[in-house]
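Colleague: Provided below for reference: sequence and predicted model.
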Amino acid sequence: MSANSQKAAPRAAATKTPAAKPALAKAGPILLIEDTASLQLIYRSVLAAEGYEVHLAASAAEGHRLFASGNHRVVLLDLGLPDGDGLQVMTAMLERRPNTKVIVITAHGSINRAVEAMRAGAHEFLVKPFEDARFLSAVANAVARSQSRKTAGDAAAGFIGSSEVMGRIHDKIASVAGSMATVFITGESGTGKELAALAVHGASPRAKGPFIALNCGAIPHDLLESEVFGHMKGSFTGAISDRPGAATAADGGTLFLDEICEMAPALQTKLLRFLQTSSVLPVGATKPIKVDVRIVCATNRDPLDAVRRGQFREDLYYRLFVVPIHLPPLRERGEDVIEIAETMLARFAEEEGRRFDGLDPEVAELFLRHPWPGNVRQLLNVIRNVVVLNRGGSVTLDMLPETLTDLERTPSAPPVAAPGEPTLDSLMDRPLAEVERLVVMATIARHGGSIPKAARVLDLSPSTLYRKLEAWSRED
């Protein structure tokens, strides 16, 4: 149905276009923003005949609302809207979700507007009047292009939250996943660094290959080389058989090295050689093994500071720090804390056979102002505690763990030295090793014996403190 007016619609299809159908199951709804009711019906009928789900908006304001509340990856946008400029609508959408495919529709006398829209990031434009085949072809192409990004979105779904900062992280993961570039993830403990690594792997062409995670801070230094590169039978006491290391096990997939800054200097040298040659030399072997591995690493420390302190090789840092992804602490993610809490409340309740009705307003307010030193991991523990110890209903303040509510009720005050804690005067004229031990032990005592809390204060990983305590116990 071709029309002479500028508000012409596509001609009803004489024959269906089978090329559009394979992607329909995963296409998701298409957002159509068109102010003329008759054209809304015509566009939707043509699309519905091909199996597409269509959401309709008759104004810029309604289009913004539907786009913000939905997950539309393809948008059909008429540039001539009564309450706003179509280009501004498109720009706002692309700022919110840059991977959206926007097809702009314009009148014959407004070609310059279409060109301007393409320069501003539109996927394609249609000039009225247009044929149904051209219309469906443009939509099918946009859907196909959006599908190439969908895998990354699915893999990153472990990151619950709609904050702007998390949106940028999702987009960066989607952008880097298809490459071989090394990804370096930083962030405090509990922010989801391994989830981010899994998202990179899951969105990559290596998704069907292995994902091997290795915590460099949790393995004794004398065993770490064997864990990473493997060993041959008889290469050291206890090596009763050949054993492939993590790098070999990850062949064809991704090797995730967590707490990379805790790796011993000698092993850093071997890791650098591995990155340069893509070859693994197991302990006790004479012939290297070629492997195809993508490296993702993470740390809860500042890696550049570790370089300055001489704890991390500068050349290895620059080799690994190709695409940095910094995961923000939960306290900087705003309303995400409520979204995470309510999502996991429903999930845990289903697992435990309970029924909860969400968060009481006082609880939501507390969650928003709480500093969450343990980040998402701490929040999940709180929600799990609530679900296990309560029957259901709305989550109220009295259901929360006492440690959380007590902290909220206690006014903050600067710490003072407790009796027996070392003071600056008492540390003077002592060997540095002794000073370190006194400070570490006093910090652990101040935090009730909690190694993770003391580690955060001392800017160390918990595994480092455990190793120090073990070494000091052997000295005593």
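Modeller: It's in. Small disclaimer: the values here were computed from a predicted structure and weren't measured.

Colleague: hey, let's count contacts and neighbours off CA atoms from now on
Modeller: Noted.

Colleague: What is the three-state secondary structure of the most centrally placed residue in the chain?
Modeller: Most central in the chain under Cα atoms, centre = their mean is A196, positioned 4.2 Å from the mean C-alpha point. Applying DSSP: H, G, I helix; E, B strand; the rest coil to A196 yields a three-state assignment of helix.

Colleague: Surely it and A156 touch.
Modeller: Yes - taking contacts as Cα atoms under 8 Å, A196 lies within contact range of A156: 7.0 Å.

Colleague: Give the residues shared as contacts by those two.
Modeller: I173 (Cα atoms under 8 Å, 6 or more residues apart in numbering).

Colleague: What lies in contact with the host helix or strand of L214?
Modeller: Using DSSP states H and E, L214 sits in strand 211-215. Residues from elsewhere that reach strand 211-215 (Cα under 8 Å, 6+ apart): 198, 201, 228, 246, 249-250, 253-260.

Colleague: likewise stretch 45-52?
Modeller: 10, 12-13, 16-17, 20-21, 24, 27-30, 53-54, 132, 136.

Colleague: Tell me which of those fall in helices.
Modeller: Residues of the contacts of stretch 45-52 located in helices (DSSP state H): 132, 136.

Colleague: Structure two is appended below for comparative analysis:
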Amino acid sequence: MQRWVVGGAASCNAEVIELTPADWQVASTLNADVVLVTVEANCERDLELIGRLAASGTGPVALAAGGSVNLAVDAMRRGAADFILQPSRAQTLFERLAERLESRPPAPAAAAASTGQETGAAEHDFIGEAPKMVALYRQIMRIAPSAAPAFITGESGTGKELCANAIHKYSGRAPDRFIAINCAAIPHDLMESELFGHVRGAFTGATEDRPGAMQLADGGTLFLDEICEMDLSLQAKLLRALQTGMVRRVGAASDERVHVRIVCATNRDPEEEMSAGRFRSDLFYRLHVLPVHLPPLRERGRDVMKLANAFLRRFSAEENRQFTGFSPEAERFLCSYDWPGNVRQLENLIRRIVVMHDGDTVNADMIPLALAHTGSETGRPLSAGVLQLVTQSSGDFHPSPIQAGAVHSIEPFWIQEKRIIEGALDKYDGHVGKAAAALGISASTIYRKKLGWDDNSAMSA
């Protein structure tokens, strides 16, 4: 393999400098166009080398004589700009290297300044090792090299744009642009111009020719977020563009050819949208070639804490705070919560905690009570076993028995439940964790119940 690289350098018109792993700091100072790192399976040293090079600002290319998707994912997550399985022919290797030499991506700042629309590679990679996430990583690596459209589904906040970024980043289109458009954020009457561009005089305010997202993403990837929000008339024009590879700017008399990979996403059910007549079935089948589904955070188990700790480290550094971890009670709450807003909600919560509090440990009392509200669980009664447990454990609390036939004396269950939980809290001096343990419920359940009491009190007033 080394002989291939040295002997074939002339085909790329390139100079080759051979370095050992110990020389990684030298590699970071050479301003090299390509740094090629040979990677062996299960070799942590090679992966650490990739991480060091990436941290120094050098985007290494990993070259493996053999390996698996897991090895590729590990290399990419450490910072590899590309991953190449050693081909059987030297020419194939040099074709891949030549692509990177000839099409270096623009600096992110310059690219953003030039268009005002571009979204660079994701600042943070996926975090998590839940089985569904491992399957997702493998799926991304499998579909990324394809030019076929990808259709991402998942609840709001699960990371659909991050997934689209990863598909682009690990594809052969990575040197070219990744353009993102949120179809729900742009008014319908402006969306056609945003997507296809316009010519001068096409409408009031069109003072100059302007390319659209399709032209800007030529050779790269166009990400259409919330695709189901697109107007039906524009859906027809998008379908034509996908079928012909030709687009027409608003006000133009002729078409222009573009070569774009489409990745789209929605948090809606496409089948329901088609049944309701809001989404064209022919467009759906044109786009739904490589489906990708992102799991909600509640299905990712201990990934919640991996994410929470990563966010805590990042925001503590940004806000100059000293937080280093979570108390057991806070951890139990985070792991038991349903996270209807998924990763985005968790991220925003951790940022809020870091900004609003000081200390080195995040405690349960730092978590806003409002977070404890989930509509499906508010007002859920405690079990008979819990009632018995709290009666035995709360000491001072003795609920009055309900007499048969005394209908006028029956209280709403939430009031009795409130008295039970408050009795346990009084017994343990307001310590939510201890009260929850005595009741045989989670601390998050107490938080949810307390918010439910406020709602019920407001309705009773």
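Modeller: Ah, there it is. Model, not experiment: these values are computed from the prediction.

Colleague: TM between them?
Modeller: Taking TM-score structural alignment, normalised by the length of the second structure as the basis, the two superposed chains have a TM-score of 0.59; 304 aligned residues with a Cα RMSD of 3.8 Å.

Colleague: if we can go back for a sec, what's near enough to touch whatever residue of the second structure lines up with the residue nearest to the centre of the first structure?
Modeller: A196 of the first structure maps onto C163 in the second structure, with residues paired by TM-score structural alignment. When contacts are counted by Cα under 8 Å, 6+ apart, C163 of the second structure touches I140.

Colleague: Distance check, C163 of the second structure against T153 of the second structure.
Modeller: 10 Å (Cα to Cα, to the nearest Å).

Colleague: Q25 of the second structure now?
Modeller: Taking Cα to Cα, one finds Q25 of the second structure at 42 Å from T153 of the second structure.

Colleague: ditto for K427 of the second structure
Modeller: K427 of the second structure sits 47 Å away from T153 of the second structure, going by Cα to Cα.

Colleague: Settle it for me: which of these two has more neighbours?
Modeller: Counted by other Cα atoms under 10 Å, K427 of the second structure and T153 do not tie: T153 has more neighbours, with 22 against 17.

Colleague: what distance separates stretch 121-136 of the second structure from the centre of its chain?
Modeller: 8 Å (Cα atoms, centre = their mean, to the nearest Å).

Colleague: now swap in stretch 331-351 of the second structure and tell me
Modeller: Distance, centroid of stretch 331-351 of the second structure to centroid of chain: 14 Å (Cα atoms, centre = their mean).

Colleague: can you give me the strands in the stretch 201-350 of the first structure?
Modeller: In the stretch 201-350 of the first structure, the strands defined using DSSP state E, counting those that start in this stretch lie at 211-215, 230-231, 243-244, 254-258, 279-280, 289-290, 294-299, 323-326.

Colleague: List just the one of those strands that sits closest to T464 of the first structure.
Modeller: strand 211-215 (12.1 Å; Cα to Cα).

Colleague: residue range for the closest one in the second structure?
Modeller: Taking TM-score structural alignment, strand 211-215 of the first structure hits residues 178-182 over in the second structure.

Colleague: cool, and stretch 252-267 of the first structure?
Modeller: So stretch 252-267 of the first structure sits over residues 219-234 in the second structure, by TM-score structural alignment.

Colleague: List the buried residues for that stretch?
Modeller: Residues of stretch 219-234 of the second structure classed as buried by neighbour count (16 or more other Cα atoms under 10 Å): 219-231.

Colleague: ditto for stretch 256-266 of the second structure
Modeller: Quick answer for stretch 256-266 of the second structure (16+ other Cα under 10 Å): 258-266.

Colleague: How about stretch 135-147 of the second structure?
Modeller: Quick answer for stretch 135-147 of the second structure (16+ other Cα under 10 Å): 136-137, 139-141, 143-144, 147.

Colleague: That stretch: how far from the chain's middle?
Modeller: That offset, for stretch 135-147 of the second structure, works out to 15 Å (Cα atoms, centre = their mean).

Colleague: ok, and what's touching that stretch?
Modeller: Contacts of stretch 135-147 of the second structure (Cα under 8 Å, 6+ apart): 69-70, 72-73, 163, 166-168, 170-172, 261, 290, 292-294.

Colleague: D209 of the second structure: which of those residues is nearest?
Modeller: Among those, and counting by Cα to Cα, the member closest to D209 of the second structure is R261, at 23.7 Å.

Colleague: closest to G433 of the second structure among the contacts of stretch 135-147 of the second structure?
Modeller: Looking across the contacts of stretch 135-147 of the second structure and measuring by Cα to Cα, the closest to G433 of the second structure is L294, at 32.7 Å.

Colleague: Just give the nearest non-adjacent residue to that closest one, would you?
Modeller: Spatial nearest neighbour of L294 of the second structure, excluding adjacent residues (Cα to Cα, 6 or more residues apart in numbering): G154 at 4.9 Å.
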